[in-house]
Each structure stands twice: as C-alpha cells, then as structure tokens.
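> sequence first, predicted model second:
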Amino acid sequence: MLERAPQEDDPSERAHGWWVPHQHSEWQHVGGLGEWVQQQGDLPDPRKMLDVTSPGDQSRWIPLRGTFGWEEPTSAADDTHYMQRCRLALHVQAYVVRSEHLEAVRRWCAAQEPTRWSMPEPVNVHEAFHREFPWAFAWGHEYPSCDEWVAALDQELPHPVFPATAQFSLGVSGDCSGAATRIAVPSPWLCRRLALRHGGADGAFTDAGGATVVVDPSVTKGGSQAVLIRADQLRAFLARGDRGILWEARWLKQVIGGWNDLDAYGSMDVCGIYTMDESGGFSGSAKSEHTPPSAS
C-alpha cells in the first residue's frame, strides 16, 4: 500500500536528505544582520550544488530541479514572529536547449542581472491524473505548455528553451493514482526521449529494465523536493548531440521575521549558469547582486 509522504513544516527537517547538496551551519553575524546578507564567503560554489551521491550504492545523481531552504536555528522559547533570523535558499532548475544554441543561451543568461530577469518556470499541473502522465490526452490537451519550447521572443532569450521538469499537484477532485500531494516530474519530452515509465514508488521513473533513471526522493522520504537524474543516463543523453542542458543555480540570502523590519536588510542573489562538459563536470559562471533595503 502506498503511503502519503511526510510533510514537514520545520525548515531544518526539509534541509536533510542525501539529495540535499549542502548542509548549512554557518550563521554567525557578528557584524550585524546587514553584513551577513551581503557577505558571500559562506556560500558554496553553485557548481558543487549540481552533483549528489546516493549513500546506498554510491551512484551519482544530477538535479534537474531542486528547491532547498535553511533557517538560523531558534529555541522553543523564541517567538519566530518577532525574532529576526537569517534564511538561505537554493533553487536549481535545468532547461533543454538545442545543442547549436547552448553556448549562446548560456552567455546571454550569465550576462543578466540576477534580480531583474529569471528563466521560465516549469508548468504546474493541477487537474490531470499523476499516473497518467505523460501519455494521457489531458496532459497534451490541457497542459500543452509543459511540452512546448518557450519562445525566445516571450522571454527575451536569444533562442528557445524549455524546462526539463514539470510539477504535479493533487487537484481538488482527488487523485487515487498516487499518494503524494506535490510531485516534481521530468518533462513529457524528456520522458519520451528517455523512454521513461512510472516505477513502483510515486515520484520514480524507470527504464524498460526497471532501473530507476529519474526520481523525486522527497515523495517517499519527505524533505526538500528535487528531480534527480542518474549521471550516467544524463551523459548518454547529452552524447546524442542534438540537445543540451543548461542549469540555473540560484542562492538567495535574506533576513526574515520581525513585525516592522521585514525588508530592513535587503537581500543577496547569486545566480550561476552552467553546462555539463564531456567529462561530466560543470562549467560556467555566477553573478551576484545585492538588493538594498526598501525605503521606509
């Protein structure tokens, strides 16, 4: 019997799991919260966030999507509505790009200011049944955008791209084909290209032999949502040569809590744009931008 995945409200619980690429514990802000927001020395290289290892078989996995968050620890006696504390977030999203356009798109994205432009988000599907993804008529008819190239003109991109993932949310009508209420999935195009099918566990997609190729481990284990693909399968896909993958890895530092100073310290965005090379490593660059506090 399938069981509903645990849903934690505590950010410290969501930040654990073998697929979480970083465990943050540096919360010192001796120079004040404003100085903490602006410093970047405590942030790992975004490229290191694009590679995780399963502790079971030591297999290498690459995130196609991931949303992770950490908050400065508090005690049971603290009122978090009034107490200001540091928060760090990491968002990873991969995009499919035609190989001949990959480097041009990477250079263009890397040149943009992090807070003034962002890549398109994956479609969020509400009504189609999860276990009918992606072959059912409802997916192609009601949600064509999850399978279409995002027009360059619409996003100011030099060439079209599309997110390598989609997101399924349980609709109000109910869905008995899967247990979790939110599941991140590979895009329909990627499912067809890799000949993926649903595995025995929700959130897992396998090849014809039953081996898991893509998985959102949070569906069965709880924690931060992520879409992971086996590194060897990804490299085989890229070796075909007609499509490439572009990753956006974005850090956000800010101070939360407190009734009167929600934006008293501004925020720091660090956005990296990367591609995978033939050796399986990542190349690219990151750019940072500090947003000053709003005038009160």
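Noted; the coordinates are in hand.
> all contacts plus neighbour counts: C-alpha atoms, from now on.
OK.
> the residue nearest to A179 when sequence neighbours are not counted - how many residues pack around it?
Excluding its sequence neighbours, the residue lying closest to A179 (Cα to Cα, 6 or more residues apart in numbering) is R4, at 5.0 Å. R4: 15 surrounding residues under other Cα atoms under 10 Å.
> dump the residue contacts of the residue nearest to G284 when sequence neighbours are not counted.
In this structure, G284 finds its nearest non-sequential neighbour in Y274, 4.4 Å apart by Cα to Cα, 6+ apart. By Cα atoms under 8 Å, 6 or more residues apart in numbering, the contact list for Y274 reads R47, R106, L246, W247, E248, F282, S283, G284, S285.
> just the terminal-to-terminal distance for stretch 32-51.
End-to-end distance of stretch 32-51 (Cα to Cα, to the nearest Å): 33 Å.
> try stretch 100-119
Termini of stretch 100-119 sit 19 Å apart (Cα to Cα).
> show me which residues of that stretch are buried.
L102, E103, V105, R106, C109, A110, P114, M119 (16 or more other Cα atoms under 10 Å).
> okay, and D9 sits in which element?
Assignment of secondary structure by DSSP states H and E places D9 within no helix or strand.
> quick one on the thing from earlier: biggest separation within the contacts of Y274, which pair?
Farthest pair in the contacts of Y274 (Cα to Cα) is R47 and R106. Separation: 14.3 Å.
> A further structure is provided below for comparison with the first:
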Amino acid sequence: DRFDLMYTGRDSHKAERIGKKYQWIAYHEICACIADNFQYRNEFEDEDEEEKYLGQWQESKRDIDPSCILRGSVGGTGWDAHTSSWWGTEQYDIWNDGSPNEVWTVNESDLPDVNRCILVTNPKDKTKWLNLHGHFNWHEPVPEDKKRMSSDFKEVWYAIDAYLLHSEDATAFIEWAKKVNFWGRWMPDQAELYDLHLGEYAWSPAFHYFDRQYYGLDGWTRPGKGCPVDVRVATHRYSQSGSDFDCSTEEGVALSLPDTVLLGALEVGWSGDYADFVDENQGIVAFDPTAREEGPTAFLVREEMLRAALDRAGLTLCWTMLGEKRILTPGAVGTWYPPLEITGVCWLTKSGLESFTKTKVFEGKVNQEDSEEDDEVSDV
C-alpha cells in the first residue's frame, strides 16, 4: 500500500481491518527472508561500499514499539501555557502592572526565578529534584468572551538544558557562558530518537547503531563561539508518532531520557514503565514526569543521588537558559513591541544553585553579531 501510495507518512490514524494485520505479519516475514538471502546496500551510498544488515531500524521499517504501551504523553509544554504542577510551581502573574506595553516588555525586574524552575521539591515526600530539561510557558489569561490572538496578549517563556562537564572545566565554561548569547539554538541539543524502541535505549544493537553524531548523539563535543571546554548533553528524547496505521498511540509520545554517561554514573536502569529509571532497590532516581502527570516539559533526577554520582565520576552540571518576554499581536494589524530576550547560565554549587542572566531588547536586526556592549546585564 505504501508503495502504491508513493507515501510513507503515518497520518491515517484509523483502525485497520483484521486482514491488514496479517498483511503486516507477511510483510515483516518477507523482509526477514530478504535480509537473510541478499546483500544489504543503502541506495544512497557508494555501490562499491559493502554494508552489513543489522536490523529493520536501519530502514525505519518497524511499526509498533512493544516496550512502550503509552497512548500518549500526559503532560508537556506546547504552544499554550503549561499546566502548573509540583515540578512547575514558579508562577508569573504580573500581566497588568499599570505600565504601557512597551514598558512591560523591557522590565526585567519581575521575571520568574530560573533557579526555582530547576531545583524543585516534591510536596508528598519532601524529596528534592533537579530538572535537566525544562520548557516553561506563562500566558496572560484570556477573557472568556475573547479568543486567543483576537487581541494583544502577553507571554513569558523559558527553555533550560543541562550539560555534563568535567569538574575541572566548570569555571572556564561558566565564565565563557556569561559572555555569549545562547539565542539561535547553536548549542548541542537533545538527540531525537525516532527509530529506537524505548526498551532498547542505552544497551541494544539498535541503540549502538544510532549512537553516533549523524543521528544527533554527539557525545563529548566542543560547542562553537569559542567555548573552551567539551560538554555533553545530559538528556535525549524518545519520540513515537501519534498517528500510526494501527492506532497504537493517540497524540504521540515524547519522553526525555538520561544520557548514557549520566545513566552509568547514577548506576540506574530503565524500570520497564514510563520513563522511570530505578536503582537496585527499585527506587525511582530519575524520570520524565510528563509520562503520567500534567505539567511542563521536564526530566527530573534526585538531587542528593545526582550530586553523589557526579562526584564519583568527576563530573558536574551546568544549564543554559533561553527565554523571552513578549506581546503577541493578532496578525499584521497590531502594534509590534520589541520583545525582551533572555539568556543565561546556571550551575551547581555545594549549597544549591547559582545563575547569571542577561537580557537584551530585540532590535529586529537579522544576522548581526551579538555585541556584549549592547547587552543589558543583570545577575540572578
């Protein structure tokens, strides 16, 4: 059917008849027979270059992930405001302080505390957790008699990402990070793992096939803009389509997972459920809370266990932070207000967290080099 359609998208999202199920079984059996009896070659590679067939993940031909039974992610931050949760308690509600819009956008004194977005406490058991990948979106409430984007509305958003560093490199990284602007998403980012089953992460032949820079798993790498040290992204992203032919998922599944170096340092393994990673006593040490609860995008790790693991491995963590304070207008008819761009760095200390942020009013200039002299800087 896909050959006839000349299309391999996965957006039909309708229940298949029973006959189609048997067709899928036959299809995969035929693929296995071909793999056993013919030489594998990627159609886009050099014909003289021999390759070895390792599994269907090479051609993205696998269908259902039997290790993930989630119908979709419960939480996560989208275009709308995130849902408040115990790991997302930091609020912003200063939408109408009496100042004109052009004054509100550039006021940096009322910004949410990024430290409280990273270090959070579970009220049920008072355990402390560190958020290694977070996205927060605060929106001005919309009156019941209006639709969003029918008039101007205000928004503040933050995106934070943790990086592993060798302990001796932390000071150099922090001093460098204070001088650069992280806007443009030029730092190493989470790898998107589309063709890997959740239960295969970190150990399987399929994972080792994808564990290379070509697929976004950069390992230890030196960022641009003169970064003096190597860093390693602390989390990656498992993604599964929300429109499979068999309707095994509804809205898609997107879960954050710990990098393999962090996984080894913590001495934990996947529990077999959700995106929970447990120790030898089956206690949860790291997990993506959005797999089971509403709330902002996050990947949480027990603070005391993470600190101990990093000390054993001679590593530490630093976070880069991006954010924006802006007013969105309806189409091209509203007044445009230059947004406040926010960038910064956070790092672990013996007693908690420290951070440094700087802000700059967007000037609407494209492809212009960042100028430190033009940055309006503030310590947090």
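Structure's in. What do you need? What you see is a predicted model, and the numbers here were worked out from it, not measured in a lab.
> TM-score for these two?
Remark: TM-score between the superposed chains equals 0.87 [TM-score structural alignment, normalised by the length of structure 1]; 291 aligned residues with a Cα RMSD of 2.8 Å.
> my read: the residue nearest to A179 of structure 1 touches T220, true?
Yes: the pair R4 of structure 1 and T220 qualifies as a contact (Cα atoms under 8 Å) at a distance of 7.5 Å.
> count of neighbours near the corresponding residue of structure 2 for L50 of structure 1?
Under the alignment (TM-score structural alignment), L50 of structure 1 pairs with I118 of structure 2. Using other Cα under 10 Å, I118 of structure 2 has 26 neighbouring residues.
> quick check: closest non-adjacent residue to I118 of structure 2.
N131 (4.7 Å).
> show me what the one you found aligns to in structure 1.
Per TM-score structural alignment, the equivalent position to N131 of structure 2 in structure 1 is P63.
> tell me the SS of that match?
When classified by DSSP: H, G, I helix; E, B strand; the rest coil, P63 of structure 1 comes out as strand.
> I figured it hits A231, correct?
No: with contacts counted by Cα under 8 Å, P63 of structure 1 stays clear of A231, the gap being 9.3 Å.
> neighbour count for those two, which is higher?
With neighbours defined as other Cα under 10 Å, P63 of structure 1 and A231 compare such that P63 has more, 25 against 20.
> that one and Y143 of structure 1: what is the separation?
On the measure of Cα to Cα, P63 of structure 1 and Y143 of structure 1 end up 23 Å apart.
> identify the residues contacting the residue nearest to I118 of structure 2.
The contact partners of N131 of structure 2, taken as Cα under 8 Å, 6+ apart, are C117, I118, L119, V120, A298, F299, L300, V301.
> quick check, the last one in a helix?
No: remark: V301 of structure 2 does not belong to a helix; assigned using three-state DSSP, it is strand.
> for it, which non-adjacent residue is closest in space?
A286 (4.2 Å).
> that neighbour maps to what in structure 1?
In structure 1, A286 of structure 2 lands on V214 (TM-score structural alignment).
> so what touches the helix or strand in which that match is found?
Using DSSP H and E, V214 of structure 1 sits in strand 212-215. Here strand 212-215 of structure 1 makes contact (Cα under 8 Å, 6+ apart) with 185-186, 196, 199, 203-207, 226-230, 233.
> in structure 2, what residue spans correspond to helices?
Applying DSSP state H to structure 2 gives helices spanning 2-5, 18-37, 101-104, 114-118, 170-177, 205-210, 260-266, 303-313.
> return the most buried member of those.
Of all the helices of structure 2, helix 114-118 carries the top mean neighbour count, a mean of 21, counting by mean count of other Cα atoms under 10 Å.
> mean offset of it relative to structure 1 (after superposition)
Once fitted to structure 1, helix 114-118 of structure 2 is off its aligned match by 2.4 Å on average (mean Cα distance after the TM-score superposition for structure 1).
> from the contact counts, what lies against that helix?
strand 128-131, strand 353-361 (3 or more Cα pairs under 8 Å, 6 or more residues apart in numbering; DSSP states H and E).
> how far apart are the shortest one and its match in structure 1?
Spelled out, that is strand 128-131 of structure 2. Comparison of strand 128-131 of structure 2 with structure 1 after fitting gives an average deviation of 0.5 Å (mean Cα distance after the TM-score superposition for structure 1).
> residues of that strand that come out buried?
Within strand 128-131 of structure 2, judged by 16+ other Cα under 10 Å, the buried ones are K128, W129, L130, N131.
> what is the nearest of those to L328 of structure 2?
Sorting the buried residues of strand 128-131 of structure 2 by how near they are to L328 of structure 2, with Cα to Cα, puts N131 at the top with 28.3 Å.
> how near is the closest one to T316 of structure 2?
14 Å.
> can you tell me the closest non-neighbouring residue to R326 of structure 2?
P339 (4.5 Å).
> so how many other residues sit close to the equivalent of the one you found over in structure 1?
In structure 1, the residue matched to P339 of structure 2 (TM-score structural alignment) is S267. Counted with other Cα under 10 Å, residues neighbouring S267 of structure 1 total 21.
> please apply the same query to D145 of structure 2.
D145 of structure 2: 5 neighbours (other Cα under 10 Å).
> which residue in structure 1 aligns with it?
Counting by TM-score structural alignment, D145 of structure 2 corresponds to A77 in structure 1.
> contacting residues for the residue positioned nearest the centre of structure 1?
Nearest to the geometric centre of structure 1 sits G66, at 2.4 Å (Cα atoms, centre = their mean). For G66 of structure 1, the contacting residues are L90, H91, V92, Q93, S224, Q225, A226, V227, by Cα under 8 Å, 6+ apart.
> so how far is T181 of structure 1 from it?
In terms of Cα to Cα, G66 of structure 1 sits 17 Å off from T181 of structure 1.
> hmm, H133 and L119 of structure 2 touching each other?
No: using Cα under 8 Å, L119 of structure 2 makes no contact with H133, being 11.7 Å away.
> the more surrounded of those two?
Set L119 of structure 2 next to H133 and count neighbours by other Cα under 10 Å: H133 wins out with 26 against 19.
> quick check: chain neighbours aside, which residue is closest to that one?
Per Cα to Cα, 6+ apart, closest to H133 of structure 2 is D161, 4.7 Å.
> what about the equivalent of that neighbour over in structure 1, neighbour count?
The equivalent of D161 of structure 2 in structure 1 is Q93 (alignment by TM-score structural alignment). For Q93 of structure 1, the count of nearby residues is 25 (other Cα under 10 Å).
> many thanks, we can stop here.
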